[in-house]
Structure formats: structure tokens, C-alpha cells
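Colleague: sequence and predicted model, in that order:
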Amino acid sequence: MRVIAGLHRGRRLLGPRGQAIRPTSDRVKEALFSILGERTTGARVLDLYAGTGSIGIEALSRGATHVTFVETDREALRLVRSNLQQCNLEQFANICACQVSQFFRRGTEWSGPYDIVFCDPPYRLTPELLTLAGEWHVGWLAEDAVVVIEHSSKEHMPETLGPLSQVKRYDYGDTALTRFHLTPKEAPRA
């Protein structure tokens, strides 16, 4: 596992020992940041089910100003902390050691509003994430926020998730990325 582009390009990241954590492949990671384009520069990012932290670290390497990592697995939390230290990026990150459902309930403790939200739940938890996202408060998202969910290519994503509308789905073998934006009427007023 490595950082693909930006300030920390080529930096190796620590990966999991065993099968409990499924890191996003470099191919899918490259596709994700191609989809996001220049949005990453200056963005506040939320990395739900952060795993090793490679997506959030890639975002920081590409110019994001802050990333909030949410993860509950102890081994994954160790990897996120180690990878942030290895890249000297701790000052640009918050790590929330809790379940995503607990994080959603905290609301006001967030470092948002977020410009980019990336969700890579263990595939068995995708239905839980879809339920949670349906209850998402629009104030947690920036006006032009992008939410991307990584999931099994066999999984169907709904057209809407609460205040979010599906924009496009991208398939990469067994993995798919589905992009959502705020429905125009749901976007916060400036």
C-alpha cells in the first residue's frame, strides 16, 4: 500500500495483517481521486470506516486541509495512527475511535461541515450505512459536498439517501463506487 500522488507520493503505508481489514486497492483509490478531481484541494474530508487510513492520507497528500477518520477496529486504529505519524500528518487529522452510528449521534462534536465523505464499510455493514445516511443532517455537509460509497459491485444503491441523490456509479471488477450529492433543495443556504 502506498500514497499515489501529491506531497507524499510513493510513501509506503502500513497494511493489515490478515483478512479482517480490506484496504481499498490502488486501482480503486486512483479511480476515486480521479472522480473527485480538484475538489480534494482545500477540502475537509470525512473517512468513515477508515481502515488503514489510506484514503484520508491520500486526500491530505493531495491538498485536503483536514480529515476526520472514524474507525472502531483496534488494529485499524493502530494503523491509522502509525500511518499518520509516518507521513507527519497528525496535526491535520482527528481520529474518532467509535462506531459510525455513534459518530452520527455526536453531531456537534464533528469537524465539519465536510466537502468530501468517503464510506468504505465492511460489505456486510453496507445496509447499516444506508440506513444511517438516510438520517444524515444536511448541516454536516458543505453545500457542494460529494459522498462516495465503496461497495460490492453486486450491491444495488438507492437513488436517494435522505438529503442525498445518486449521481453516478462506477464499477471496477468486484468493487463499485457510487457518488452522491446533496439534492439541490437540501443544500444549506449561505
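Modeller: Noted; the coordinates are in hand.

Colleague: from now on I want contacts and neighbour counts done on CA atoms only, so please keep to that.
Modeller: Noted.

Colleague: tell me where this structure has helices.
Modeller: Secondary structure of the chain by DSSP state H: the helices cover 26-36, 54-61, 74-86, 100-106, 126-134.

Colleague: run the chain-centre distance for stretch 105-119.
Modeller: What separates the centre of stretch 105-119 from the centre of its chain is 10 Å, taken as C-alpha atoms, centre = their mean, to the nearest Å.

Colleague: where along the protein do the strands fall?
Modeller: Taking DSSP state E as the test, the strands found in the chain are 44-48, 66-71, 93-97, 114-119, 141-152, 160-161, 164-172, 175-182.

Colleague: which stretch among the helices of the chain comes nearest Thr68?
Modeller: helix 54-61 (7.9 Å; C-alpha to C-alpha).

Colleague: which strands or helices does that closest one pack on?
Modeller: Judged by 3 or more C-alpha pairs under 8 Å, 6 or more residues apart in numbering; DSSP states H and E, helix 54-61 is in contact with strand 44-48, strand 66-71, helix 74-86.

Colleague: I'd guessed Arg22 sits against Gly51; true?
Modeller: Yes - with contact defined as C-alpha atoms under 8 Å, Arg22 counts as touching Gly51 (7.4 Å).

Colleague: closest to Ser82 out of the strands of the chain?
Modeller: Counting by C-alpha to C-alpha, Ser82 lies closest to strand 93-97 out of the strands of the chain; the figure is 11.9 Å.

Colleague: the residue lying closest to Asn94 once chain neighbours are set aside and Arg124: what is the separation?
Modeller: Closest residue to Asn94 apart from its sequence neighbours, by C-alpha to C-alpha, 6 or more residues apart in numbering: Thr68 at 4.7 Å. Noted for Thr68: a distance of 23 Å to Arg124, by C-alpha to C-alpha, to the nearest Å.

Colleague: which of those two has more neighbours?
Modeller: Ranked by neighbour count (other C-alpha atoms under 10 Å), Thr68 and Arg124 place Thr68 first, with 23 against 10.

Colleague: let's bring in a second one:
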Amino acid sequence: MRIITGKARGLKLTVPKNMDVRPTADRVKESLFNIIGTKIIGARVLDLFAGTGNLGLEAWSRGAAAVTFIDESRESLRLVQSNISKCHAEDDVQVIKGSAVKVIESMHRQDAGFDFAFCDPPYNKGWVQKVLLKLELFPILDDGGYLIVEHAKHDEIGSLAACFELVRQETYGETLLSFIRFAKV
């Protein structure tokens, strides 16, 4: 697993020794960032279920202004911190230990706002629906911001609230990327 392009291009990231964390494959990550394009430059990014920090650090490398990583696993947070250090990204990132759905609510109380939120939770556990509900109730995505979800092809997102619009889906084997735009109603 590596940073594909940008200021940390080619840097190999620390990966887990076991399969408790499932990092986004390089080909899926490259496609995701090709779709986002230059919109990532200067963006504020939230990496929910950060795992290794792979997605957030790729965003940082490509020019995101700030990245917030959230994970509740101590081991994952150790990986994230290690990878942040490897990238020398300490000045532009924040790491929060906690459940993604609980942290969304607390960030809303702090008036946090993000242009992009990456959501790559454990597959088939209902996390995507929980995150969508929290983001509807506690909107921390800015108007026109995107929630980008990596999920199993057979793990349905379900019906979306009026504030969300599914604008694109891409399939990579058993993995599906869903691009969901937020609009304040």
C-alpha cells in the first residue's frame, strides 16, 4: 500500500499484520481520486473508519488543506499515527479516537465542516446506514460536500434522505464506491 501521487508520492504506508483492517486497494483508491480530481485541493477531509489512514493521507498528499482521522481501534490509530509521521503530515491532520457515528454528533456541536468524508467501514455491518442517518441529523458536510462510501457490492445503501443525492457509483470486483452529494434543505 502506497501514496499514489502528490507530495508524498510513492511512500509505502505501514499496513496491519492481520486482516482486522481492510485497506482500500490501490486501484480503487486511484480511481476514487481520479473521479474527485482537483476538487481535493484545499479541501477539508474527514476519514471515518480511518484504518491505516490510507484515504486521508492520499487526500493530504494531493493537496487537501486538513484531514481529520477517526477510528475506535487502538491498533488502527497506531497505524494512522505511524503513517502520518512517515508522511510528515502532523501539522495538517487531527486524529480522534472514537466511534464514527458518535464523533459526527460531537463535531456538529463544535461547528466542524468538511468538503469530503470518506466512509470505509467494515463490510455488511450496517455502518453505512448509521453514518448516513447521523450526517442527516448532524450535518457536518458543507453544502455540496461529498460522502464517498466504499462498501460491498451487495451491501445496499438504502433510501437516502432528501439532503443526499447519489451522483455516481463505480464497481471494482466485489467493492462498490458510492459518491453521495450533500445539499442543505
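Modeller: Ah, there it is. Note that the coordinates shown come from a computational prediction; the quantities given were computed from them, not determined experimentally.

Colleague: for the strands of structure 1, could you give me CSV that also reports distance to Arg81 of structure 1?
Modeller: Shown next, in CSV, are the strands of structure 1 (distance: least, C-alpha to C-alpha, whole Å):
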stretch, distance to Arg81 of structure 1
strand 44-48, 14
strand 66-71, 10
strand 93-97, 8
strand 114-119, 18
strand 141-152, 22
strand 160-161, 31
strand 164-172, 29
strand 175-182, 26
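
Colleague: quick one: what's aligned to Ala5 of structure 1 in structure 2?
Modeller: For Ala5 of structure 1, the aligned position in structure 2 is Thr5, judged by TM-score structural alignment.

Colleague: how much space between that match and Leu48 of structure 2?
Modeller: As judged by C-alpha to C-alpha, Thr5 of structure 2 and Leu48 of structure 2 stand 22 Å apart.

Colleague: okay, those two: which has more neighbours?
Modeller: More neighbours surround Leu48 than the other of Thr5 of structure 2 and Leu48, with 28 against 15 (other C-alpha under 10 Å).

Colleague: from what I can see that one touches Cys119, true?
Modeller: Yes - counting by C-alpha under 8 Å, Cys119 is a contact partner of Leu48 of structure 2 at 5.2 Å.

Colleague: tally of neighbours for the closest residue to Gly10 of structure 1 other than its chain neighbours?
Modeller: Closest residue to Gly10 of structure 1 apart from its sequence neighbours, by C-alpha to C-alpha, 6+ apart: Val3 at 5.3 Å. Around Val3 of structure 1 sit 23 other residues, with neighbours defined as other C-alpha under 10 Å.

Colleague: dump the helices and strands packed on helix 54-61 of structure 1 to CSV, plus distance to Val167 of structure 1.
Modeller: Formatted as CSV, the helices and strands packed on helix 54-61 of structure 1 follow (distance: least, C-alpha to C-alpha, whole Å):
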stretch, distance to Val167 of structure 1
strand 44-48, 19
strand 66-71, 23
helix 74-86, 30
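
Colleague: how close does the spatially closest residue to Leu79 of structure 1 that is not a sequence neighbour sit to Gln91 of structure 1?
Modeller: In space, and not counting its chain neighbours, Leu79 of structure 1 is closest to Thr52: 5.2 Å by C-alpha to C-alpha, 6+ apart. Counting by C-alpha to C-alpha, the gap from Thr52 of structure 1 to Gln91 of structure 1 is 17 Å.

Colleague: which one of the two has more residues nearby?
Modeller: Ranked by neighbour count (other C-alpha under 10 Å), Thr52 of structure 1 and Gln91 place Thr52 first, with 29 against 11.

Colleague: so the more buried one touches Leu84, yeah?
Modeller: No - Thr52 of structure 1 lies out of contact with Leu84 (C-alpha under 8 Å); the separation is 9.7 Å.

Colleague: picking that back up, contacting residues for the residue nearest to Leu79 of structure 1?
Modeller: With contact taken as C-alpha atoms under 8 Å, 6 or more residues apart in numbering, Thr52 of structure 1 is in contact with Leu14, Gly15, Pro16, Ile21, Pro23, Ala76, Leu77, Leu79, Val80, Asn83.

Colleague: now for these, which pair is the farthest apart?
Modeller: Ile21 and Asn83 (14.9 Å).

Colleague: neighbour count winner among the two?
Modeller: Between Ile21 of structure 1 and Asn83, counted using other C-alpha under 10 Å, Asn83 has the larger neighbour count: 22 against 17.

Colleague: so what's that one closest to, chain neighbours aside?
Modeller: Residue nearest to Asn83 of structure 1 in three dimensions, not counting chain neighbours: Leu13, with 5.8 Å by C-alpha to C-alpha, 6+ apart.

Colleague: that neighbour: what's it in contact with?
Modeller: By C-alpha under 8 Å, 6+ apart, the contact set of Leu13 of structure 1 is Met1, Arg2, Val3, Ser54, Asn83, Gln86.

Colleague: between the residues you listed, which is nearest Arg169 of structure 1?
Modeller: Taking the contacts of Leu13 of structure 1 together and measuring to Arg169 of structure 1 by C-alpha to C-alpha, the closest member is Ser54, at 21.6 Å.
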